[in-house]
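>>> build me a model:
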Amino acid sequence: MTTRLLLSLRVTACGGMLLAASILLAAGCTSSSSQATEPRATAIVVFVDFSSSVSKADLALFQQELTTQIIPSLSAGDRILIAPITERTLTDFRPLVDVTLSAKPQFNGWLDNVLRYNREVKDVEAQVIQLKDKLRTEVAEVFAKPRSSPHTDIFSSVILANKVFHNESRRKVLVLMSDMVEDSPPYRFETVSWNPATNQKLLADLDAKGLIPDLSGVCVYVSGASAKSAEVAESIGDFWVAYFKQTHADMDPSRYAHVLLHWPPAKGCSFD
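Next up is the predicted model:
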């Protein structure tokens, strides 16, 4: 009788320990899975063309796309940097806007208090809303100031984007708001005689000058693409698609357009 009672107690104790372990393991798994499903933050670099070749209507469109598409898509932990494309893009680089949104706190099911964690998350969400409102105001101020440049140095903008993205752990997105008509010595796209050999010659020359950076893992968008004729615009578009292919960036032709298309970036856009 005593032996049976002891065995029963042992079995009950073991069952209790197994049940407790299962509960703890479930809590740990829930914590891990919640962290795993948390989306990775994104770093967005936007270069805006303020050269004389870009019309006021296009500048208004750029501002609209920033305030109605890009800024609303920002989440906790994201960074957005906005800079101008000018004739001195590389030598006189100064971001017009550079904001990093507060990141959500990490939840550890073993250590953290759920109520306190939820309060911290709500605080961060409120901060993000305030920062996004502030961003809209800053963007409006940027476009309200008269800015003009006689030339367009897009290649230097791409080089600078590569520098900004260096050691960046967030998902990387480059947005070029420009007509994409490079106009800086010695590259003047409006005067180029476009033919099947032009792209290869240009790319070889750019590569020799170190103007084709490695943009692996970068998702590229173009808004504002245009030219003096549809034929020239198509030739310039073909060049840029080939150029970004050389940089190893993710530049799908569907994201090269006169307006911002397919925003926000899909999870599969050069992202792990």
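>>> every contact and neighbour count from this point should use C-alpha atoms.
Will do.
>>> can you give me the buried ones in the lengthiest helix in the chain?
Longest helix in the chain, counting residues (DSSP state H): helix 2-37. If you call a residue buried by 16 or more other C-alpha atoms under 10 Å, then helix 2-37 has these buried ones: Ser31.
>>> what's downstream of it, the next helix or strand?
strand 42-49 (DSSP states H and E).
>>> and that following strand, what does it pack against?
Using 3 or more C-alpha pairs under 8 Å, 6 or more residues apart in numbering; DSSP states H and E, the elements in contact with strand 42-49 are strand 79-85, strand 171-177.
>>> which SSE is immediately downstream of the last one?
Scanning the chain past strand 171-177 towards its C-terminal end, the next helix or strand to appear is strand 183-184 (assignment: DSSP H and E).
>>> re earlier: helices or strands up against the longest helix of the chain?
Secondary elements touching helix 2-37 (3+ C-alpha pairs under 8 Å, 6+ apart): none.
>>> and Arg119, how many residues sit next to it?
Neighbour count for Arg119, taken as other C-alpha atoms under 10 Å: 11.
>>> picking that back up, go through the helices and strands packed on strand 42-49 and pick out the most buried.
Looking across the helices and strands packed on strand 42-49 with neighbours counted as mean count of other C-alpha atoms under 10 Å, the highest average goes to strand 171-177: a mean of 25.
>>> where do the helices sit along this protein?
Going by DSSP H, the chain shows helices at 2-37, 56-65, 114-144, 154-164, 198-208, 230-246.
>>> angle of the last one against helix 198-208?
Spelled out, it's helix 230-246. Interaxial angle, helix 230-246 versus helix 198-208 (axes from the mean of the first three to the mean of the last three C-alpha atoms, to 10 degrees): 40 degrees.
>>> what is the orientation angle of helix 230-246 with helix 154-164?
Interaxial angle of helix 230-246 relative to helix 154-164 (the same axes, to 10 degrees): 30 degrees.
>>> one more: the fifth one?
Taking the same axes, to 10 degrees, one finds helix 198-208 and helix 154-164 inclined to each other by 50 degrees.
>>> circling back to that earlier point, mind putting the helices of the chain into JSON lines with distance to Ile80?
Below are the helices of the chain laid out as JSON lines (distance: least, C-alpha to C-alpha, whole Å):
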{"stretch": "helix 2-37", "distance to Ile80": "23"}
{"stretch": "helix 56-65", "distance to Ile80": "14"}
{"stretch": "helix 114-144", "distance to Ile80": "9"}
{"stretch": "helix 154-164", "distance to Ile80": "11"}
{"stretch": "helix 198-208", "distance to Ile80": "28"}
{"stretch": "helix 230-246", "distance to Ile80": "21"}
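>>> run this one through as well so I can compare:
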Amino acid sequence: MGLSEDAQLQPILLGLFLSIYLVTVLGNMLIILAVSLDSYLHIPMYFFLFNLALTDICFISTTVPKMIVDIQTHGRVISYVGCLTQMSLFIIFGCMDDMLLTVMAYDRFVAICHPLRYSIIMNPRLCAFLVLISSLVSIWESQLHNLIVLQFPYFKDRQISNFFCDPSQVLNLVCSNTFTKNIVIYIVGATSGFIPVLGIFLSYYKIISSILRTPSSGGRFKAFSTCGSHLSVVCLYYGTGFGVYLASTVSNSPRNNAVASVMYTVVIPMLNPFIYSLRNRDIKSALWRMQSRKF
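Below you'll find the predicted structure:
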């Protein structure tokens, strides 16, 4: 059903979301290039940041291009296969964001609490294994949704009160069994919500405890500064996510929920590269070295 039926707003929405999409792709691509081409950034922290930037590009690409085409063509129809594909990719890359933020919190925990053993613990094999596990968990969560939806292989004239195939709304359309639907929601909530938040909370609990035991104020500031970018993204990502959830429980308006979902599906992937670029000296130095080599 899109975000608005007002014909006068369509050109504004087209320009706005096209601009956001291009900025998001360009910003995350700069981070990917900086990490790939600069040898100073070939460490675990930026290896995970590389994967997060790639995931953000894929995440926003599952929803915004289709919405831009719908606005341009004045059509809001999606096929069953297209809806299933969009929903699957949305779950995969959304869950990947959650898992990678948790892995990055663990990386900061090892760097601050076990600095002398950091290179031994966070070896390339473990880093690749953590990213692989994150991918497998994300794919498993996506297939869990698909197993329910595929029981109803045909839809016609069904309305989704959003600008994309929201997994929760698709699940409501196909799943008349409340018990089965609740089981899926609880499993998905635990996998992509509770467990990552718990891992991040425990990591930062250990980090803060270790920092407070540091005698010098300069050492405490340096330790906090290494976590600043990641902590900002975590607060922004989960803050907006919980905000959308609370808004959906308080408000019964599907259109308001669609507008609120823009925050975590569109705005957050755009803000991530700005946060990591503006608050991270290594990224800024790498981008400056890239520009100097180009000239």
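>>> what value does the TM-score take for this pair?
The TM-score (TM-score structural alignment, normalised by the length of the first structure) is 0.30; 127 aligned residues with a C-alpha RMSD of 5.7 Å.
>>> between the helices and strands packed on strand 42-49 of the first structure, which one is nearest to Lys134 of the first structure?
Among those, the nearest to Lys134 of the first structure by C-alpha to C-alpha is strand 79-85 (12.7 Å).
>>> from the contact counts, what lies against the closest one?
Packed next to strand 79-85 of the first structure, using 3+ C-alpha pairs under 8 Å, 6+ apart, are strand 42-49, strand 97-100.
>>> could you dump those strands into a markdown table with distance to Ser156 of the first structure added?
Formatted as a markdown table, the entries for those read as follows, by distance: least, C-alpha to C-alpha, whole Å:
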| stretch | distance to Ser156 of the first structure |
| --- | --- |
| strand 42-49 | 11 |
| strand 97-100 | 18 |
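>>> quick check: the gap between Leu25 of the first structure and Tyr117 of the first structure.
Distance, Leu25 of the first structure to Tyr117 of the first structure, by C-alpha to C-alpha, to the nearest Å: 20 Å.
>>> repeat that for Gln64 of the first structure.
36 Å.
>>> again, but for Phe239 of the first structure
Phe239 of the first structure is 50 Å from Tyr117 of the first structure, by C-alpha to C-alpha.
>>> wait, Ser203 of the second structure sits on Val103?
No: counting by C-alpha atoms under 8 Å, Ser203 of the second structure stays clear of Val103, with 9.7 Å between them.
>>> and the helices of the first structure: which comes nearest Cys219 of the first structure?
Of all the helices of the first structure, helix 230-246 sits nearest to Cys219 of the first structure, with 10.0 Å by C-alpha to C-alpha.
>>> in the closest one, which residues are buried?
So for helix 230-246 of the first structure, counting by 16+ other C-alpha under 10 Å, buried means 232-233, 235-237, 239-246.
>>> check which helices and strands that helix sits against.
Packed on helix 230-246 of the first structure, when contacts are counted by 3+ C-alpha pairs under 8 Å, 6+ apart, are helix 198-208.
>>> which helices and strands sit right next to the helix it packs on?
Helices and strands touching helix 198-208 of the first structure, by 3+ C-alpha pairs under 8 Å, 6+ apart, are helix 230-246.
>>> what residues are up against the residue nearest to the spatial centre of the second structure?
Using C-alpha atoms, centre = their mean, the residue of the second structure that lies closest to the mean C-alpha position is Asp97, 3.6 Å off. The contact partners of Asp97 of the second structure, by C-alpha atoms under 8 Å, 6 or more residues apart in numbering, come to 52, 55-56.
>>> could you say which helix or strand contains it?
Assigned by DSSP H and E, Asp97 of the second structure falls within helix 80-113.
>>> pull the distance from that helix to the chain's centre.
Helix 80-113 of the second structure sits 6 Å away from the centroid of its parent chain (C-alpha atoms, centre = their mean, to the nearest Å).
>>> just stretch 45-65 of the second structure next, same as before
7 Å.
>>> which residues does it contact?
Stretch 45-65 of the second structure is contacted by residues 17-18, 21, 24-25, 28-29, 31-32, 35, 41, 86, 89-90, 93-94, 96-97, 100-101, 103-104, 107-108, 127, 131, 163-164, 265-266, 269, 272-273 when judged by C-alpha under 8 Å, 6+ apart.
>>> how deep is Arg293 of the second structure tucked in, by neighbour count?
For Arg293 of the second structure, the count of nearby residues is 8 (other C-alpha under 10 Å).
>>> for Leu18 of the first structure, find the nearest of the helices and strands packed on strand 42-49 of the first structure.
Of all these, strand 171-177 comes closest under C-alpha to C-alpha, at 41.3 Å.
>>> could you give the angle of that closest one to helix 154-164?
Going by the same axes, to 10 degrees, strand 171-177 of the first structure makes 160 degrees with helix 154-164.
>>> check which helices and strands strand 171-177 of the first structure sits against.
strand 42-49, strand 218-223.
>>> quick one: closest of the ones you listed to Ala21 of the first structure.
Here strand 42-49 is closest among these (C-alpha to C-alpha), at 37.3 Å.
>>> let me know the angle separating that closest one from helix 56-65.
170 degrees.
>>> I'd like the helices and strands packed on strand 79-85 of the first structure as TSV, with mean neighbour count and distance to Leu59 of the first structure appended.
Putting those into TSV (neighbours: other C-alpha atoms under 10 Å; distance: least, C-alpha to C-alpha, whole Å) gives the following:
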stretch	mean neighbour count	distance to Leu59 of the first structure
strand 42-49	25	8
strand 97-100	15	16
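>>> so which of these is nearest Cys219 of the first structure?
Of these, nearest to Cys219 of the first structure by C-alpha to C-alpha is strand 42-49, at 9.5 Å.
>>> just to revisit the earlier point, between the buried residues of helix 230-246 of the first structure, which is nearest Pro84 of the first structure?
Checking the buried residues of helix 230-246 of the first structure against Pro84 of the first structure by C-alpha to C-alpha gives Trp240 as the nearest, at 19.1 Å.
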